[in-house]
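Enquirer: coords please:
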Amino acid sequence: MTTSSRFVDIHLLQTIPYANLNRDDLGSPKSLTYGGVNRTRVSSQCWKRATRQALEDQLPDKAIRTRKVVVEVAERLCKEGWPRELADYAARQLLVAAGAKRSKSKKSNGEDEGLSLENSGYTSVLLFLPESSLDGLAALARRERGALERAYASGKEQKPPFTQEEVRNLLIGRTGTIALFGRMLAELPDGKVDGAVQVAHAFTTHATDTEVDFFTAVDDKLSSDETGSGHMNSAEFSAGVFYRYATVNVRDLIDNLDDDAAVARGLTERFLSAFATAMPSGKRTATAPHTLPDLAYIAVRSDRPVSLAAAFERPVRAGWEAGGLAEPSRQQLADYASVLHEMWGTDGIAYHGHVSIDSKPFDSLGNKLSSFRELVIAAVDTAFRDRG
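Expert: Okay, here's the model as predicted:
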């Protein structure tokens, strides 16, 4: 068994009751066909967003994804007493200094050509940047207020009084969540960050059917001779045991953080905890689907990430004796891991362990620990053992 580690894989089994965490364009729970049967699915983007938001609550410098950089900077300036028109002008000039075009243009093949500003002040693409960068941009405007006032008063198009480098450095700044999840920003040089985390779409370990819930709303101000409802509609829901999987590339995360292994370690711990406990917000006020995983299995690997999704290509069926799908799902995951380890060996596994609601351990999933916190610490200790 090797001690050189690069990947931290986390596998979760989580029972979700009647819910609709992630809808398609028609309002139905997202789905997929796998193993010849229909399953309920929650997209990776959906659970990543919930995880990122949970992480942001724990980090000092939050990241935001927005097209409203101009609007946000102008609001900051207005709160300092700047006239609205001057604040809007200054915020636009900041983006122009970074290379944004003043009106949206297209290449001859119809593709967007670089970063541009729409008439509304919105950027042509979503920018993913530290929230503190908005304060930094406002500080640049404050520094050059005199030049901005003169340029605005002239009524002529003027070169912005900022250097391209100082504005771009703020726009392409990084936070912990940007280092983890990455950033697609081809419009600005050096703006792209390859994410260190990969997240799979969650899906039920078994076949599911969508349930249609017909509901009405009563008009509280109906007169005594009026009957009926004030509103009628229907919504779709499902329930099931979900297999969830994500992996952290430790080496890439350290690279994204300029070789700061200590910060990378803390982020890895926080990510594993946030991923396990975060819950998408879809229909939550109507369903309150706030469960926690029944089983968590973490493996630290030196070779490559390994998903155990194929454990459920054959859909789980309810147990003959006690019924239910959660217990046989946990057993099916452990059985699949066992045959996979026998077939391919375990040389690539530096550490693995699990926690579950079962009293018995699953030997194929490594040591059984008493708490998820212990599991995370043991895994992260191994992953960062030789990294300072």
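Enquirer: contacts, neighbours, all on C-alpha from now
Expert: OK.
Enquirer: what helix or strand is residue 375 on?
Expert: Per DSSP states H and E, residue 375 falls inside helix 372-383.
Enquirer: please apply the same query to residue 25.
Expert: Counting by DSSP H and E, residue 25 is part of no helix or strand.
Enquirer: got the contact list for the helix holding residue 375?
Expert: 3-8, 250, 265, 268-269, 272-273, 296, 298-300, 350-355, 369 (C-alpha atoms under 8 Å, 6 or more residues apart in numbering).
Enquirer: which parts of it are buried?
Expert: 372, 375, 376, 378, 379, 380, 382, 383 (16 or more other C-alpha atoms under 10 Å).
Enquirer: let's have those in a markdown table, adding distance to residue 37.
Expert: Output for the buried residues of helix 372-383, formatted as a markdown table (distance: C-alpha to C-alpha, whole Å):
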| residue | distance to residue 37 |
| --- | --- |
| 372 | 32 |
| 375 | 34 |
| 376 | 34 |
| 378 | 37 |
| 379 | 35 |
| 380 | 37 |
| 382 | 39 |
| 383 | 37 |
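Enquirer: please enumerate the helices of the stretch 1-150 of the chain.
Expert: For the stretch 1-150 of the chain, the helices defined by DSSP state H, counting those that start in this stretch cover 44-56, 69-79, 84-97, 131-143, 145-154.
Enquirer: what about the longest helix in this structure?
Expert: For the chain, the longest helix by residue count, based on DSSP state H, is helix 326-344.
Enquirer: most centrally placed residue in this protein?
Expert: Central residue of the chain (C-alpha atoms, centre = their mean): residue 48, 2.1 Å from the mean position.
Enquirer: and for the closest residue to that residue other than its chain neighbours, the neighbour number?
Expert: Leaving aside its sequence neighbours, residue 48 sits nearest to residue 199 (C-alpha to C-alpha, 6 or more residues apart in numbering; 7.1 Å). When neighbours are counted by other C-alpha atoms under 10 Å, residue 199 registers 18.
Enquirer: same check, this time on residue 60
Expert: 10.
Enquirer: residue 263: what's it in contact with?
Expert: Under the criterion of C-alpha under 8 Å, 6+ apart, the contact list for residue 263 reads residue 257.
Enquirer: quick check, it in a strand?
Expert: No: membership of residue 263 in a strand is not supported by DSSP: H, G, I helix; E, B strand; the rest coil, which gives helix.
Enquirer: circling back: distance check, the residue nearest to residue 48 against residue 263.
Expert: For residue 199, the distance to residue 263 (C-alpha to C-alpha, to the nearest Å) stands at 21 Å.
Enquirer: repeat for residue 134
Expert: Residue 134 is 23 Å from residue 263, where distance means C-alpha to C-alpha.
Enquirer: another one to check against the first:
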Amino acid sequence: MIIELHLLQSFPVSNLNRDDVGQPKTATFGGQVRGRISSQSLKRAARLLFQRYGLAATETGVRTKRLVDKTALMLKEERGRDYDESVGVASSALLALGFGLDKRRNTLTEYLLFVGNQAVELLADYCDRDWNRLAADAAARAKAAEKKKTDAADEKKSKIKPDKQTLEAAGRILDASRVVDVALFGRMIADNKDFNVNASSQVAHAISTHAVVNEYDYYTAVDDLQPQDESGADMIGTVDFNSACYYRYANLHLDQLGTNLRGDTDLVARATRAWLEAFIDAVPSGKQNSTAALTPPETLLVVVRDKGAWNLANAFLKPVTGHDLMVTSTQELFGHFNRLRRFYGEDDLRAVVAASISADVTGLDAREVAPSRHELVSRVLAATKV
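Expert: Presented below is the predicted three-dimensional model:
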């Protein structure tokens, strides 16, 4: 079973997701430049809301390279270990578990790890249990570093293949069977594919329904303590922005979510609600302090189906034009959806629930229209129950 979420969301002056030179991201679609918000940005914005919608901290995860430092702090503050020695032990522990360290800062892992919030505590337990061996390994590595014998090749060799017992310890630390973030968005660990998790949710890059031209704001700032006899700005610069109505799409494969969460039906149900609520509210944080572009979606279409999936971006292959972009975009969205289901049939559709604040829900049955967000969410979740 699959839930599909289609949203139309208009943002005023904003730079929610910028590129390497600070401009709002764009993409060419239908031969025209569109505003774009990356799927990664939207996923992170949603992840940060999961605990607001009923998930416990222990049921959510973090993406981090700082397991060594956080584990060393726990070993110091909660278990009375020396911090500097704990850093070496935690580093040796991660190497023993098969993970590399950053060559420039050995307190960081080689890449971001997507783990549960309990990973630090579990890694600290592993360090405590095998302290003497790990401490001896840390001392040997430190001695080799002092003699300048550690080079890139040596570091690669230090990532040895863990034995069965060590793999079991790594499995406990990286266990994602109750980590909703990982169950939803998946995990890829190059050093050990056994810890990979197939994502149950797919998220598209949001694109504007119309053509967009990035603009810039020229700003000046005056020193508040500037002498009275002086004038002029003490700082000048530019900030890039655009304004756009975006089409957003995400889906959730409930069978894969159930597999990832080991069939825990209660957690699957709570994760599904959190996913739906969080993605409705997800707004990236880029430049929000200077733009406050905190506008909610105005048109929502949710489809529950047994199989298949329809991204409706082609409704906007021809850019929308006119003075009321939200109303026109809503008409194009619902029109495209209705044409698709007339052509391909509705046998796989369990439920269609829609709502629009600004436009008429043209072409939809009155029973498919929800008068409020609460009603929309309730109907969708009811349709997922077998």
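Enquirer: once they're superposed, tell me the TM-score.
Expert: Here the TM-score for the pair of chains, by TM-score structural alignment, normalised by the length of the second structure, is 0.87; 362 aligned residues with a C-alpha RMSD of 2.5 Å.
Enquirer: ok, the counterpart of residue 173 of the first structure in the second structure - how many residues close by?
Expert: Aligning on TM-score structural alignment places residue 173 of the first structure opposite residue 175 in the second structure. When neighbours are defined as other C-alpha under 10 Å, residue 175 of the second structure has 16 of them.
Enquirer: and residue 256 of the first structure, by the same measure?
Expert: 22.
Enquirer: again with the one 3 residues further on
Expert: Using other C-alpha under 10 Å, residue 259 of the first structure has 14 neighbouring residues.
Enquirer: if we can go back for a sec, how much does the helix holding residue 375 of the first structure stray from the second structure?
Expert: Here helix 372-383 of the first structure, set against the second structure after superposition, deviates by a mean of 1.9 Å using mean C-alpha distance after the TM-score superposition for the first structure.
Enquirer: so where is that helix in the second structure?
Expert: Under TM-score structural alignment, the match for helix 372-383 of the first structure in the second structure covers residues 373-384.
Enquirer: residue 32 of the first structure and residue 40 touch, don't they?
Expert: Yes: the pair residue 32 of the first structure and residue 40 passes the contact test of C-alpha atoms under 8 Å, sitting 6.5 Å apart.
Enquirer: the two: who's more crowded?
Expert: For residue 32 of the first structure versus residue 40, the count of surrounding residues by other C-alpha under 10 Å is larger for residue 40: 28 against 15.
Enquirer: ok, now which ones touch the alignment partner in the second structure of that one?
Expert: Under the alignment (TM-score structural alignment), residue 40 of the first structure pairs with residue 35 of the second structure. By C-alpha under 8 Å, 6+ apart, the contact list for residue 35 of the second structure reads 24, 25, 26, 27, 207, 208, 211, 212, 242, 244, 246.
Enquirer: ok, 7 Å please
Expert: The contact partners of residue 35 of the second structure, taken as C-alpha atoms under 7 Å, 6 or more residues apart in numbering, are 25, 26, 27, 207, 208, 212, 244.
Enquirer: ok, and the most crowded of those residues?
Expert: Neighbour max across the contacts of residue 35 of the second structure (other C-alpha under 10 Å) = residue 208, 30 neighbours.
Enquirer: how about it, what's its match in the first structure?
Expert: Per TM-score structural alignment, residue 208 of the second structure is aligned with residue 204.
Enquirer: let me see the contact set for that match.
Expert: Contact partners of residue 204 of the first structure, counting by C-alpha under 7 Å, 6+ apart, are 39, 40, 41, 240, 241, 242, 243.
Enquirer: and which of the residues you listed is nearest to residue 155 of the first structure?
Expert: residue 41 (54.8 Å; C-alpha to C-alpha).
Enquirer: wait, the closest one touches residue 202, no?
Expert: Yes: using C-alpha atoms under 7 Å, residue 41 of the first structure is in contact with residue 202, at 5.6 Å.
Enquirer: picking that back up, so which of the helices of the stretch 1-150 of the first structure is nearest residue 257 of the first structure?
Expert: Proximity to residue 257 of the first structure (C-alpha to C-alpha) singles out helix 44-56 among the helices of the stretch 1-150 of the first structure, at 16.4 Å.
Enquirer: tell me the counterpart of residue 232 of the first structure in the second structure.
Expert: Aligned by TM-score structural alignment, residue 232 of the first structure pairs with residue 236 of the second structure.
Enquirer: look at that match and say how many residues are nearby.
Expert: For residue 236 of the second structure, the count of nearby residues is 10 (other C-alpha under 10 Å).
Enquirer: strands of the stretch 101-250 of the first structure, start to end?
Expert: 127-130, 197-199, 202-204, 211-217, 231-249 (DSSP state E, counting those that start in this stretch).
Enquirer: which of those is buried the deepest?
Expert: strand 202-204 (a mean of 27; mean count of other C-alpha atoms under 10 Å).
Enquirer: mean deviation of it from the second structure?
Expert: Counting by mean C-alpha distance after the TM-score superposition for the first structure, strand 202-204 of the first structure comes out at 0.8 Å.
Enquirer: let me see the contact set for the residue lying closest to residue 337 of the first structure once chain neighbours are set aside.
Expert: Distance criterion C-alpha to C-alpha, 6+ apart; nearest residue to residue 337 of the first structure, sequence neighbours excluded, is residue 364 at 6.0 Å. By C-alpha under 7 Å, 6+ apart, the contact set of residue 364 of the first structure is 334, 337, 338.
Enquirer: restricted to buried residues, select those in PyMOL.
Expert: Per 16+ other C-alpha under 10 Å, the buried members of the contacts of residue 364 of the first structure correspond to this PyMOL selection:
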select buried, resi 334+337+338
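Enquirer: picking up where we left off before, contacting residues for the residue nearest to residue 48 of the first structure?
Expert: Residue 199 of the first structure neighbours (C-alpha under 7 Å, 6+ apart): 44, 245, 246, 247.
Enquirer: residue furthest from the geometric center of the first structure?
Expert: residue 225 (51.9 Å).
Enquirer: can you give me the helices for the stretch 251-388 of the first structure?
Expert: Using DSSP H, counting those that start in this stretch, helices in the stretch 251-388 of the first structure cover 261-277, 284-287, 326-344, 372-383.
Enquirer: need these in TSV (columns: distance to residue 93 of the first structure).
Expert: Listed next are those as TSV, based on distance: least, C-alpha to C-alpha, whole Å:
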stretch	distance to residue 93 of the first structure
helix 261-277	35
helix 284-287	42
helix 326-344	56
helix 372-383	45
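Enquirer: which stretch of the second structure lines up against stretch 253-262 of the first structure?
Expert: Taking TM-score structural alignment, stretch 253-262 of the first structure hits residues 257-266 over in the second structure.
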